[in-house]
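In: Predicted model and sequence follow; I will ask about them next.
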Amino acid sequence: MTEKQVYILLTNTGSLLTKLIKLYTKKPYNHSSIAFDQHLSEVYSFGRKTARNPFIGGFVKEDVRMGLFKHADCAIYSITVSESQLQNLRHYLQEIEAQQKQYRYNFLGLFGVMFNRPLKRKNAFFCSQFVAYILNKSTIMKFEKPLGLIAPYDLQCVSNLHLVYEGKLKDYQNENKAEMVCYPVTEKGVFSPSLLYLR
């Protein structure tokens, strides 16, 4: 059986909304995402659609090298999955992505977490609820509490997670540049090796 790795990214971007949430949770990380590779080139979550407006949210593919993530603190965890679990995970994610206009950010659900009462809303997730949902649907993780009450710090408590990195997100990215060797043609038609980096 071929085993793969999936990654859970927890971040603190330092935004005003994050600071407000942190006042309540008292936890260092208040946003969660799921990634399919260690270089974080394919990262998904439910969050803000535009950098300037935190109240327009929904399903997003995140570029963790841009915007609010540029100065974020983070914790990155890996979890080992089977090939079939990985395929299931991609299937459920692609279903949401294909219908993303029908999905919205579950702002009311955040109040449900505060009062320990899950608020079920059709086609609506907050970030950690989304991550928990697709991990649960893919039989990768099971949660004791309702998914509508899963906060980012609950994801850290799952026993089969492995902490990969904790610190500044940009430092992790600098340490994990993927190297790729290519051979460009010179003016004389001779191949000349050079080292390129993929960000």
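Out: Structure's in. What do you need?

In: going forward, measure contacts and count neighbours with C-alpha atoms only.
Out: Will do.

In: in this protein, which residue is closest to the centre?
Out: For the chain, the residue lying nearest the average C-alpha position, counting by C-alpha atoms, centre = their mean, turns out to be Ser33 (1.7 Å).

In: Next, work out how far apart it and Thr11 are.
Out: For Ser33, the distance to Thr11 equals 8 Å [C-alpha to C-alpha, to the nearest Å].

In: Now stretch 53-66: buried residues?
Out: By 16 or more other C-alpha atoms under 10 Å, the buried positions in stretch 53-66 come out as Gly57, Gly58, Phe59, Val60, Lys61, Glu62, Val64, Arg65.

In: Over to stretch 65-73?
Out: Result for stretch 65-73 [16+ other C-alpha under 10 Å]: buried residues Arg65, Phe69, His71, Ala72, Asp73.

In: any chance you could map the strands in the chain?
Out: 3-12, 31-35, 43-50, 53-62, 73-82, 104-105, 124-125, 162-168, 178-182, 194-198 (DSSP state E).

In: mind giving me JSON lines with those and columns for distance to His91?
Out: Compiled in JSON lines, the strands of the chain are given as follows (distance: least, C-alpha to C-alpha, whole Å):
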{"stretch": "strand 3-12", "distance to His91": "14"}
{"stretch": "strand 31-35", "distance to His91": "14"}
{"stretch": "strand 43-50", "distance to His91": "13"}
{"stretch": "strand 53-62", "distance to His91": "15"}
{"stretch": "strand 73-82", "distance to His91": "14"}
{"stretch": "strand 104-105", "distance to His91": "19"}
{"stretch": "strand 124-125", "distance to His91": "18"}
{"stretch": "strand 162-168", "distance to His91": "24"}
{"stretch": "strand 178-182", "distance to His91": "26"}
{"stretch": "strand 194-198", "distance to His91": "27"}
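
In: this is the comparison structure:
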Amino acid sequence: MSSQEVYIVLSNTGTLFTSLIKTYTRAPYNHASISFDAELHEMYSFGRKNPRNPMHGGFVKEDILTGTYSRYKETTCVIYRLNVTEREKEKMKRILNVFIKNDDKFLYNILGVLGVSFKEPIEFSNSYFCSQFVAEVLQRSGIKLWNKLPAMVTPDDFRKNEQLEMVYEGKLFEFEPIKKQL
């Protein structure tokens, strides 16, 4: 089987919500997404459904040029590459298709975010926070990066994982493939 790549994007938009989380975590990035291409066209996470409404969250296909990121031009990020097998990537896409087809049934797991801070997983069916979602997709595809539940995985856990190779760190809109789209 040929080697494939997926990308884990950690970001900090500087919003009130991420600033509150950052106060507690002291981590530079507090949002995680997964992408299937180096240009970040096909990128998914749990976050704002509407860029103007932080209270309505759930499963989202993130669009850097027109979605939430477009409102926060100073967003900083770090992008990691993870080598996977063709089979693992296909599994991820099948799992994502379930999310895509049922996107209106998924909610943002705000209590799960609090659970991480209390070191107690809080899980509900059809409810995820960003890093929990990315970790869940990887785990269900047979990729185990940690010995913990996806509900306990933080964006900083990705940053500290040695199986991920850093591709870029800096302002999101200065990432060369994004600059070419502007």
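Out: Perfect, thanks for sending it. If you're wondering where the values come from, they're calculated on a predicted model, not measured in any experiment.

In: tm score of chain vs chain?
Out: Scored by TM-score structural alignment, normalised by the length of the second structure, the superposition of the two chains gives a TM-score of 0.93; 179 aligned residues with a C-alpha RMSD of 1.5 Å.

In: quick one on the thing from earlier: may I ask which two of the buried residues of stretch 65-73 of the first structure are separated the most?
Out: Farthest pair in the buried residues of stretch 65-73 of the first structure (C-alpha to C-alpha) is Arg65 and Asp73. Separation: 12.5 Å.

In: packing partners for the longest helix along the second structure?
Out: Identified as the longest helix of the second structure according to DSSP state H is helix 86-101. For helix 86-101 of the second structure, the packing partners by 3 or more C-alpha pairs under 8 Å, 6 or more residues apart in numbering; DSSP states H and E come out as strand 3-12, helix 130-140.

In: which strands and helices sit next to the shortest one?
Out: In this case it means strand 3-12 of the second structure. Other helices and strands packing on strand 3-12 of the second structure, by 3+ C-alpha pairs under 8 Å, 6+ apart, are strand 31-35, strand 76-85, helix 86-101, helix 155-159.

In: post-alignment, the third one versus the first structure, mean distance?
Out: Comparison of helix 86-101 of the second structure with the first structure after fitting gives an average deviation of 0.6 Å (mean C-alpha distance after the TM-score superposition for the first structure).

In: which residue numbers in the first structure go with that helix?
Out: Counting by TM-score structural alignment, helix 86-101 of the second structure lines up with residues 83-98 of the first structure.

In: what's next to that stretch, contact-wise?
Out: The contact list for stretch 83-98 of the first structure, computed with C-alpha atoms under 8 Å, 6 or more residues apart in numbering, reads 1-4, 6, 59, 103, 134-135, 137-140.

In: Skipping adjacent residues, who's closest to Val120 of the second structure in space?
Out: Wrong residue type there; residue 120 of the second structure is Glu, not Val. Using C-alpha to C-alpha, 6 or more residues apart in numbering and skipping the chain neighbours, the partner closest in space to Glu120 of the second structure is Met152 (7.7 Å).

In: ok, back up a step: contacts only, for the residue nearest to the centre of the first structure.
Out: Neighbours of Ser33 of the first structure in contact, by C-alpha under 8 Å, 6+ apart: Ile8, Leu9, Leu10, Val43, Tyr44, Ser45, Phe46, Cys127, Ser128, Val131.

In: what do you get for Cys127 of the first structure?
Out: When contacts are counted by C-alpha under 8 Å, 6+ apart, Cys127 of the first structure touches His31, Ser32, Ser33, Ser45, Phe46, Gly47, Pro152.

In: what about Gln181 of the second structure, neighbour count?
Out: 10 (other C-alpha atoms under 10 Å).

In: Could you check how far it is from Glu174 of the second structure?
Out: Distance, Gln181 of the second structure to Glu174 of the second structure, by C-alpha to C-alpha: 11 Å.

In: next one: Tyr80 of the second structure
Out: For Tyr80 of the second structure relative to Glu174 of the second structure (C-alpha to C-alpha), the value is 16 Å.

In: And stretch 49-68 of the first structure, how far out from the chain middle?
Out: Centroid separation between stretch 49-68 of the first structure and its chain, computed with C-alpha atoms, centre = their mean, to the nearest Å, is 12 Å.

In: brain fart, stretch 47-55 of the first structure
Out: Using C-alpha atoms, centre = their mean, the offset of stretch 47-55 of the first structure from its chain centre is 16 Å.

In: try stretch 9-22 of the first structure
Out: Using C-alpha atoms, centre = their mean, the offset of stretch 9-22 of the first structure from its chain centre is 14 Å.

In: Repeat that for stretch 150-159 of the second structure.
Out: Distance of stretch 150-159 of the second structure from its chain centroid, counting by C-alpha atoms, centre = their mean, is 10 Å.

In: Please apply the same query to stretch 73-91 of the first structure.
Out: The gap between where stretch 73-91 of the first structure is centred and where its chain is centred comes out at 10 Å by C-alpha atoms, centre = their mean.
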